[in-house]
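# just the structure for this:
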Amino acid sequence: MKSHFVSDLNAEQTITSLFLVYAKEIRNTREGKPYLRMELGDRTGTIEARMWDRFEPAAGQINRDDFVQVRARVEMYRNKPQLSLEALRRAAPEEVDLADYLPHTKADVEKLYAELRQTAESLKNPWLRKLTSKILSEPAVAKRYKRAPAAKVMHHAYLGGLLEHVASLCGLCKAAAAHYPELDLDPLLAAAILHDVGKLDELCYERAIGYTTEGQLLGHIVMELDTVNRAMDAIEGFPDAWKTVVRHLLISHHGQYEFGSPKLPMIREALVFHYLDDLDSKLAAVRAALASGSGDPEWTEWSAALERRFLRLDEFLKARIGKEADRPSEASAAKAGPGQSK
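Presented below is the predicted three-dimensional model:
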């Protein structure tokens, strides 16, 4: 049973607990003395750890993605908590509960996936219906689609995050098509279902969330294009024109060249989908920042995904309105008269 989580650590605290190794390296001080630097984490976050003496025997048996038990003191370094390790060993498998180390969506993934398959079956366009249903019905795809995160860090970076993101996008697509009647809902929904299927193989998420070798070399857009191309080729009579449209929806969904999009959105529905995808991703990043206990009472910590801090509006208004209520009003001050106090 894990006794301490990263988010609960306080300065000057001594702990013994289990963590997942995100990174490990031997570094040298300015004086040339070697020390062990590690990045340790659990489902609540990560923390830097350093061991200055007698680390060689344990360090030689430990690698990235291993679980370790540490005895350490929590110290503050540059206004951030850091672990000073006193003892370190590799943890046995029976000591570890994986649920302690990877965050998971709070949604019911079985229900979300069933609803996603219903959405695919509801498409009026027969080719898009066949394509999306074919991919979602594959057992290997279903297993990973229910588990995959949507990203390593940027948004929905937890198990089931991809499915949660796609389900949200389907709702946004329906709302946009209802508001703008000129939009064709079927390509929007097909884009939502297929636009990140490459992440099933781009990311690895058995212990820590990271990138596979293929994911680093190719990226999810190239990988999903291959997956969807094979599925379209397997559907007899799939029109070439619709193949072109589907490919464009996939390769343009990042919206801009500098964001890794091979082409700009040049179909009305592709443009709309890009903005919906961007909106859902950014709001998820804002949600994560506001939910984090880091930062101060009114401001979140710096969001690397969005390159800013966010005001905790409720806390700001509560504090400021409370102060205003405590101050005497102008009318009360005037009634009290000059030289008088209430």
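
# when you work out contacts or count neighbours from here on, use the C-alpha atoms and nothing else.
Fine.

# next SSE after the helix or strand containing Asp278?
Asp278 belongs to helix 268-291 when elements are defined using DSSP states H and E. Counting by DSSP H and E, the element after helix 268-291 in chain order, helix or strand, is helix 313-326.

# hey, where'd the strands end up in this structure?
Here the chain has its strands, by DSSP state E, at 14-28, 34-42, 45-51, 67-77, 80-90, 203-204, 210-211.

# turn those into CSV, including mean neighbour count and distance to Ala120.
As requested, the strands of the chain are exported to CSV (neighbours: other Cα atoms under 10 Å; distance: least, Cα to Cα, whole Å):
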stretch, mean neighbour count, distance to Ala120
strand 14-28, 19, 37
strand 34-42, 21, 35
strand 45-51, 19, 35
strand 67-77, 18, 40
strand 80-90, 19, 46
strand 203-204, 21, 24
strand 210-211, 18, 28
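
# between these, which one is nearest to Ala178?
strand 203-204 (34.0 Å; Cα to Cα).

# and that closest one, what does it pack against?
When contacts are defined as 3 or more Cα pairs under 8 Å, 6 or more residues apart in numbering; DSSP states H and E, strand 203-204 packs onto strand 210-211.

# ok, back up a step: for the strands of the chain, which one sits closest to Pro139?
Nearest to Pro139, of the strands of the chain and by Cα to Cα, is strand 203-204 at 18.0 Å.

# which one of the strands of the chain lies nearest to Ala151?
Taking the strands of the chain one by one with Cα to Cα, strand 203-204 is closest: 7.7 Å.

# got a list of contacts for that closest one?
Applying Cα atoms under 8 Å, 6 or more residues apart in numbering, the contact partners of strand 203-204 are Ala148, Pro149, Ala151, Lys152, Ile209, Gly210, Tyr211, Thr212, Gly215.

# now the second one, please; I'll put the structures next to each other:
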Amino acid sequence: MIEGKSGSYPILSEILREYDASSDRFENFVNSKQGFFFVFGAKKVEGSRGPYYDCMVGDYKNRKEAKAWISESGCLEPVAGTVALADYLVDDRFGLSIKIRRIFSIELISDDGVCPGFFEAPAAKMYHHARIGGLAEHSLSVVRYALALTEVSDSRANIDRDLVVIGGLFHDIGKVKTYTTEAFEFDYSDDGYLEEHISIGARLIDLEISSIEGFPEETRRKLIHIVLSHHGEVQFGSPVTPKTRESIIIWLCDNLDSRLDNFETHALMTSNESKWTDFSKMFQSRLYLGERKKCD
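Sure, this is the predicted structure:
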């Protein structure tokens, strides 16, 4: 859920979960509400009732088609990288449908007071979460994996959960200054080429901590170590290897989330008729999808 001043707004994955679970429960869940959806792409169409946009909207997990009528979508066009406020409803004929009411730019809803660019930056140029908002999406996923791993670990009594959360959120914070996102095409910035995100991130965090009076030195040391070590090995860009419980967890969860996203990206680009994806540079192989349901 996205919490706003006027109430709670579900994201697509939450809507689909309720829709699949029970039609009665879904009717109660809808309750004349609206939801927020990230716009992945849009195409203008000249319809019999006037021009509109065929859009692909979604969240970190799911995507679905939606329509935006130009007279109702506000001043902004629903281009990739914007956010849509939309009605969602279900009927016997069309099933679940989404109708966009208003378009927002990310800047209008982001709270970037601490770190400008966090909600707009991609997590990578190509390999994983290479999309507007990818950094925030990836960082939150790492936190979720890390907390789950902490719960099942025999060392959980000795793991600093607060450090795991803040380390997961900010392990890639240097990427806010590593990439340029002009016209939604990603490239390295000057700082990105000269320093790369790990050293930039450690510097940003150290600078922020220095402005907080009485910040614990041991926490500063461990947090910066998470940033410096989260690639695991020197040959992969980390100047040091993980040497604390929390840094080991973030390293493993960062690797897991980035690889799963790379897999899903290749799967989305593969036709239902094919069992194999194209070659993945991350895995240095094609990826096996197996038999899949064919679309009607």
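
# one step back: dump the strands of the first structure to TSV, plus distance to Asp278 of the first structure.
Formatted as TSV, the strands of the first structure follow (distance: least, Cα to Cα, whole Å):
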stretch	distance to Asp278 of the first structure
strand 14-28	28
strand 34-42	28
strand 45-51	24
strand 67-77	35
strand 80-90	31
strand 203-204	20
strand 210-211	21
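
# to Phe238 of the first structure, which of the ones you listed lies closest?
Nearest to Phe238 of the first structure, of all the strands of the first structure, is strand 203-204, at 29.7 Å by Cα to Cα.

# the closest one against the second structure, how far on average?
In the superposition with the second structure, the average deviation recorded for strand 203-204 of the first structure is 0.5 Å (mean Cα distance after the TM-score superposition for the first structure).

# that strand aligns to what range in the second structure?
Counting by TM-score structural alignment, strand 203-204 of the first structure pairs with residues 179-180 of the second structure.

# now for the alignment partner in the first structure of Leu169 of the second structure: which residues touch it?
Leu169 of the second structure is assigned Ile193 in the first structure as its aligned equivalent, the criterion being TM-score structural alignment. Contact partners of Ile193 of the first structure, counting by Cα under 8 Å, 6+ apart, are Leu116, Ala120, Thr132, Val166, Cys170.

# let's see 10 Å
By Cα atoms under 10 Å, 6 or more residues apart in numbering, the contact set of Ile193 of the first structure is 116-117, 119-120, 132-133, 135-136, 163, 165-167, 169-170, 187.

# repeat that for Glu56 of the first structure.
Ile26, Pro34, Tyr35, Leu36.

# same deal with Thr150 of the second structure?
Going by Cα under 10 Å, 6+ apart, Thr150 of the second structure touches Arg144, Arg156, Ala157, Asn158, Ile159, Asp160, Arg161, Val164, Arg245, Glu246, Ile249.

# which of those residues lies closest to Asp87 of the second structure?
Nearest to Asp87 of the second structure out of those is Arg144 (Cα to Cα; 28.4 Å).

# check contacts around the equivalent of the closest one over in the first structure.
With TM-score structural alignment defining the correspondence, Arg144 of the second structure maps onto Gly171 in the first structure. Contact analysis of Gly171 of the first structure by Cα under 10 Å, 6+ apart lists Leu189, Ala192.

# could you check how far Gly171 of the first structure is from Ser281 of the first structure?
From Gly171 of the first structure over to Ser281 of the first structure the distance is 14 Å, taken as Cα to Cα, to the nearest Å.

# same question, Glu56 of the first structure
As judged by Cα to Cα, Glu56 of the first structure and Ser281 of the first structure stand 42 Å apart.

# do Met38 of the first structure as well
To Ser281 of the first structure, Met38 of the first structure is 30 Å away according to Cα to Cα.

# same check, this time on Tyr35 of the first structure
According to Cα to Cα, Tyr35 of the first structure and Ser281 of the first structure sit 39 Å apart.

# how about the alignment partner in the first structure of Thr219 of the second structure, nearest residue that isn't a chain neighbour?
Aligning on TM-score structural alignment places Thr219 of the second structure opposite Trp242 in the first structure. The shortest distance from Trp242 of the first structure to any non-neighbouring residue, by Cα to Cα, 6 or more residues apart in numbering, is to Trp127 (7.9 Å).

# was I right to think the one you found contacts Pro239?
Yes. Look at Trp127 of the first structure against Pro239 with Cα atoms under 10 Å: they come within range, at 8.0 Å.

# if you count surrounding residues, which of the two has more?
Trp127 (18 against 12; other Cα atoms under 10 Å).

# how about the more buried one, what's its partner in the second structure?
So Trp127 of the first structure corresponds to nothing, using TM-score structural alignment.

# enumerate every residue touching Trp127 of the first structure.
Ser133, Met232, Ile235, Glu236, Gly237, Phe238, Pro239, Trp242, Lys243.

# got the contact list for Ile166 of the second structure?
Shown in contact with Ile166 of the second structure (Cα under 10 Å, 6+ apart): Ser139, Val143, Leu223, Ile226.

# mind checking how far it is from Val143 of the second structure?
From Ile166 of the second structure to Val143 of the second structure the distance is 8 Å (Cα to Cα).

# same question, Phe104 of the second structure
Distance, Phe104 of the second structure to Val143 of the second structure, using Cα to Cα: 27 Å.

# now tabulate the contacts of strand 203-204 of the first structure in TSV and tack on distance to Ala305 of the first structure.
TSV is the format used below for these (distance: Cα to Cα, whole Å):
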residue	distance to Ala305 of the first structure
Ala148	19
Pro149	16
Ala151	11
Lys152	11
Ile209	16
Gly210	16
Tyr211	17
Thr212	21
Gly215	20
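
# so which of those wins on neighbours?
Of all the contacts of strand 203-204 of the first structure, the most densely surrounded is Pro149 (30 neighbours; neighbours counted as other Cα under 10 Å).

# map it across to the second structure for me.
By TM-score structural alignment, Pro149 of the first structure lines up with Pro122 in the second structure.

# wasn't Tyr52 of the second structure part of a strand?
Yes. Assessed with DSSP: H, G, I helix; E, B strand; the rest coil, Tyr52 of the second structure lies in a strand.
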